[in-house]
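> Provide a 3D model corresponding to the input given below.
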Amino acid sequence: MTRVSDVFQKARDFERIPQLNAARAAGALPYFRVLEGPTLPVVHMEGADRIMLGSNNYLGLTGDERVKQGARDALERYGTGLTGSRFLNGTIGLHVELERELADWMGTEDALVFTTGHQANLGALGTILGPGDTVVADSGDHASILDGILLSQAKLRAFRHNRLDLFEKRLAAAERDGGGILVVVDGVYSMEGDVAPLPEIIEIAARHGARVMVDEAHALGVLGPRGAGASELFGVEDRVDLRMGTFSKSLASCGGVIAGSAEVIEYLRIASRPFIFTASAVPAAVGATLAAVRIARSPEGRELFARVLENAAYLRAGLIALGFQATGQSHLPDGTPIVTPVVPVTVGEDWKAVFLWKALYDAGVFVNVAIHPAVPPGGALLRTSVMATHDRPTLDRALEIFASAKRSFEAEHGPLPSAA
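Below you'll find the model as predicted:
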C-alpha cells in the first residue's frame, strides 16, 4: 500500500522555525511587536515610547482628524461591514466616489478599488495574463506581483534589479515566446527605496511590443507635483498602460486600486476572481481613504509631499554622516537625485541586522528588518522610513540612538558596512 505523507510535516521542518525560536528566546525577534496606540512619529509599543521609523504612514494622516472623521461618518452611515463582495451587495456610494477621484488624480480613464493592495495586483495580473503570455519583471518587485503571475500561469522572465541590459535581453526572449508581453515594475521599491528608471523601461518595452504596468504603492501620495507617483515624476503617465496603488501607505487606510483604460477596468470588474469573490472593505476604511485622497489632492498635500521628502533626505544624510551605508538613491535623467521616504541601511549578515535592530529597539527606535530571502544572501538591511509629521528634534534623537547603537554593536561584533 502506498504510504501517504503528512502535509503538515513542512510546518515542523521549515528551516526558519529554529531561527525564530532562538530569536524569540533571546528577546531579539524583530517581527510581530505589539503596538498599543496609533501609528504616529512616536508610538507606544510594548510598554515604552519608541520613535517610529518603520511605518508606511508617509504623510502622517493616520492621526489626522479629517481622516478619522471620514471613517466615523462611513461607520455611522453604513455600519461595521458590507458582508458581501463588490460584485454583489458590497458596493456603496463611497466606492464610486473614490474610484472617480483616484482615476482623476492618476490621470486615467477609470479605476477599480480592491479590498487590499495584495488583491489589486493578484486580481489584475491573474486576470489579464494567461498561460500563453510572458511577464518581464524586476527581481525587486513586490511579492503580490509574483503571486499574481503565478495565479495567471504566465511565463515569468525576471531580470536583476534595475539592470536595463538584462531587461532588454529578457524582452527579446519574451518575443520568441509568442503571446502577449507585460512589463511589471515598482515605482518605488519597498525595500531598496530606489525607483525604476521608467523612461528607459518604457522606451525599451515599446521596441519589443510590450505593455507596461507600474506598481505605485510606495510612490502614490509621495512623488510627482500632484503626488500621483513615479509615473508622474518622470512625465510618462500617458505611456504607462496600467498603474496600481495602495491605501495602506500615504492614504492612511487599507485597500488597493488598479487604474487604467476604461476597457481594461471594465473587464477586471466583471472577470477578476479576487475582486468578485472577496468581501468589500469595511466602510470605515473606504471613508478614511477618500478623506486622505482629498487632503493629498489639496494644496496642503503638496506641503506634505515636500515635508516627507525633506525628512527622508535629512535622515539619510544623518545616517551617512554616522558612517552607515544608507543606500537606495536614484536620479532623474538630468542627474537630479530622487528622494523617497524609504531609507535602507545595509548591514550584511542576517544576525547583524537582528542584533542591531534589538539595540535600537531597546534604546527607543523601531525600524524594520529585511533578511534573506526578502533580500539577497549577505544583503540584510534595516529599512527605515519617515513621515511628513516627524519633526527635527525627533529625527535628531533617532540619529543619536543610531550612533550609540552602532558604537556598542561594533565594540562587541566588529564593523558594520560603512558609507561609500
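> please make it C-alpha for all contacts and neighbour counts, starting now.
OK.
> mind listing what's buried along stretch 220-237?
220-224, 226-233, 237 (16 or more other C-alpha atoms under 10 Å).
> immediately after the stretch of helix or strand T384 belongs to, which helix or strand?
For T384, the enclosing helix or strand under DSSP states H and E is strand 380-385. For strand 380-385, the succeeding helix or strand toward the C-terminus, using DSSP H and E, is helix 392-413.
> name the residues that touch that next one?
41, 51, 311, 315, 318-319, 322, 355-356, 359-360, 363-365, 416 (C-alpha atoms under 8 Å, 6 or more residues apart in numbering).
> return the subset of those lying in helices.
Per DSSP state H, helices hold the following members of the contacts of helix 392-413: N311, L315, G318, L319, F355, L356, A359, L360, A363.
> tell me the spacing between the closest residue in space to the last one that isn't next to it in sequence and V367.
With C-alpha to C-alpha, 6 or more residues apart in numbering as the criterion, A363 has its nearest non-adjacent residue at 6.6 Å, and that residue is I401. I401 sits 12 Å away from V367, going by C-alpha to C-alpha, to the nearest Å.
> before we go on, could you also do this sequence so I can check it against the first one:
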Amino acid sequence: MQLLSDLEQQLNALDAQQLRRRRRIADTPCAPHVTVDGRKLLAFCSNDYLGLASHPRLVEALHEGATRYGVGSGASHLISGHSRAHALLEERLADFLSPHLEQARALYFCTGYMANLAVLTALTAPAGRDADLFSESLNHASLIDGARLSRARVQVYAHGDNAALEVLLKSSTAKTKVVVTDSVFSMDGDLAPLPALLGLCERYGAWLVVDDAHGFGVLGKYGRGALEHFRLRSPYLVYMGTLGKAAGVGGAFVAAHATVIEWLVQRARPYIYTTAAAPALAHALMTSVELISGHEGAIRRAHLQQLVGQLQAALHLQRWTLFPSQTAIQPVIIGRNDEALRASAALHEQGLWVPAIRPPTVPADTARLRITLSAAHTAADVTRVAEAINAVEAGVPA
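All right, here's what the predicted structure looks like:
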C-alpha cells in the first residue's frame, strides 16, 4: 500500500536524522525517583516544578472531588458540563490574579494547548482579516498553531527584540493588534521582557497575550507568576497559566478583564465545542492554589532557587554550554543531534533521566540536554546529576 510506504519512508528519514521520538512508560507517580520501563531512575525531565504532582493533600482532594462530582463532566461547559467545582476554581483563580488584572475573571480549559488556540483565534475574530498578530520567534507550538488558525496577518519578531516589535506595531494599521509571547521560554528557561512589551502594547493599542505555562506557581512571592515577578497590571493583559506543571494536576486557565473572558465563552471554539474536564480535577486544583499561595509554596519556591544556584555552580563544562537561566529550566546546549542523544543515553546508563531535545522543538544545531529541577529534588540529587554531566561531557566524543 503506497500510503503506508510513503509514511515508512518519512519515518526512516527521521531515523537518519536522529529525530524519531520514543515514549517511555512510567510505572510510578510523577516524582524525582521513578520507575520507567521497569528501571529505577532519578528524573530531571518533568515540569512538576514545585513537586506537587504526588502531594498527599492533592491526592486526597482528587479523591474527594471524584466522590462528590463523579468521574466525567458529561458534556461541554455550555451544555451541562459546567460544575460547581469549575465555577469555584475560576473564581479562586480570578481572585488570585486580581492584583494584576483589572476586573479579573478566569476561564478553565482542559489543556494549555486548547487555551492558547482559543485566545488567539477569538481575540482576532472581531476584526476578521483586519488583524495583525505579532508572535515571538521562540513561542511554544500551541501559540504558533493558534496564530496559524486565526485569520490575522502573522508577523514573527526576533527573540527578545523589542525594537523590531515596535517597528512592526508602529507600521500596523490593523483594527486589532495582538502581541503574543511565552513568559518563560520552555527550552531556554529565559524570561521575556514583559514590562517593555506591555509598554509597547499600551502605547500602540495592542493586546498582550502572555503564556505563563512555566512561570505560574513558580515566579513571584506568592506564585502568581510572571505578572507578579515583574509587578505588572493592565487591562491590555490576557494571561494563560497551565495547571499541570507547578500546580501538579492538569488543565489550564485564561485570566483577563471580564469582558475578554465573556467573549471567549461566547466565541472561543476550543472552549465551546469540547467536553469539560472532569470536575474532580477542578476540585483538586483548589487545593493546588492554596498550596502555591501559602507558606508551603513559598518554602518550595525558595528551595527550588537554591537548587538552581547549586546546579549552576557545580557544572564545569568545557565544550557544552549551560544556557543562562534563573528558572527551573536549565538547558545544556550541545549542538549536534547525535551527540545530544549519546549524552542522554550515557546519563540513562547511570540511572539519570535527562532528555535530549532536538529540532524541530529547538532550532537546528542547538540540540541540548534539558534539565528541569523540582522542589522535590534534594541537594544530593543535584550533586549527582551535575557530576555525571561533567563526566559524560569529557567522555562523549564530539
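> TM-score of the superposed pair?
The TM-score (TM-score structural alignment, normalised by the length of the second structure) is 0.93; 391 aligned residues with a C-alpha RMSD of 2.1 Å.
> ok, back up a step: separation between the residue nearest to A363 of the first structure and V34 of the first structure?
Per C-alpha to C-alpha, I401 of the first structure is found 21 Å from V34 of the first structure.
> those two: which has the busier surroundings?
Neighbours per residue, other C-alpha atoms under 10 Å: of I401 of the first structure and V34, the larger number sits with I401, 19 against 10.
> pretty sure A174 of the second structure is in a strand, no?
No - assignment of A174 of the second structure by DSSP: H, G, I helix; E, B strand; the rest coil gives coil, placing it outside any strand.
> quick one on the thing from earlier: report the mean deviation for the strand holding T384 of the first structure after fitting onto the second structure.
Superposing on the second structure and averaging over aligned pairs (mean C-alpha distance after the TM-score superposition for the first structure), strand 380-385 of the first structure comes out at 1.0 Å.
> widest-spaced pair of the ones in helices among the contacts of helix 392-413 of the first structure?
The distance between the two most remote of these (C-alpha to C-alpha) is 25.9 Å, for N311 and F355.
> between those two, point out the one with more neighbours.
N311 (23 against 20).
> show me the contacts for that one.
Counted by C-alpha under 8 Å, 6+ apart, N311 of the first structure has contacts P341, V386, M387, A388, H390, R392.
> count the residues that sit near the residue in the first structure that A31 of the second structure lines up against.
Aligned by TM-score structural alignment, A31 of the second structure pairs with L40 of the first structure. Look at L40 of the first structure: counted by other C-alpha under 10 Å, it has 19 neighbours.
> what are the boundaries of the strands in the stretch 51-200 of the second structure?
Ranges of strands in the stretch 51-200 of the second structure, per DSSP state E, counting those that start in this stretch, are 104-109, 131-136, 153-157, 176-182.
> want to throw the ones you listed into a markdown table with mean neighbour count and distance to I261 of the second structure?
Output for the strands of the stretch 51-200 of the second structure, formatted as a markdown table (neighbours: other C-alpha atoms under 10 Å; distance: least, C-alpha to C-alpha, whole Å):
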| stretch | mean neighbour count | distance to I261 of the second structure |
| --- | --- | --- |
| strand 104-109 | 25 | 6 |
| strand 131-136 | 24 | 19 |
| strand 153-157 | 17 | 23 |
| strand 176-182 | 25 | 16 |
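> closest one to G70 of the second structure among these?
In terms of C-alpha to C-alpha, the element of the strands of the stretch 51-200 of the second structure nearest to G70 of the second structure is strand 104-109, at 18.4 Å.
> equivalent range in the first structure for stretch 290-305 of the second structure?
Going by TM-score structural alignment: stretch 290-305 of the second structure matches residues 294-309.
> quick one: the matching stretch to chain centroid distance?
Here stretch 294-309 of the first structure is found 19 Å from its chain centre; the criterion is C-alpha atoms, centre = their mean, to the nearest Å.
> do the same with stretch 103-115 of the first structure
The answer for stretch 103-115 of the first structure is 18 Å, by C-alpha atoms, centre = their mean.
> please apply the same query to stretch 48-61 of the second structure.
For stretch 48-61 of the second structure, the distance to the chain centre is 18 Å (C-alpha atoms, centre = their mean).
> give the aligned range of that stretch in the first structure.
Under TM-score structural alignment, the match for stretch 48-61 of the second structure is residues 57-70.
> can you check stretch 186-195 of the second structure too?
Counting by TM-score structural alignment, stretch 186-195 of the second structure corresponds to 190-199 in the first structure.
> ends of that stretch, how far apart?
Note: stretch 190-199 of the first structure ends 20 Å apart using C-alpha to C-alpha.
> so what touches that stretch?
142, 162, 185-189, 218, 230-231, 234, 236, 327-330, 340-344, 370, 383.
> counterpart of S250 of the first structure over in the second structure?
Per TM-score structural alignment, S250 of the first structure is aligned with A246.
> okay, and its match sits in which element?
Applying DSSP H and E, one finds A246 of the second structure in no helix or strand.
> quick one on the thing from earlier: got CSV for the strands of the stretch 51-200 of the second structure, with distance to T259 of the second structure too?
What follows is the strands of the stretch 51-200 of the second structure, written out as CSV (distance: least, C-alpha to C-alpha, whole Å):
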stretch, distance to T259 of the second structure
strand 104-109, 9
strand 131-136, 19
strand 153-157, 24
strand 176-182, 16
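> I figured I371 of the second structure hits I333, correct?
No - the pair I371 of the second structure / I333 is not scored as a contact, 10.7 Å apart, by C-alpha atoms under 8 Å.
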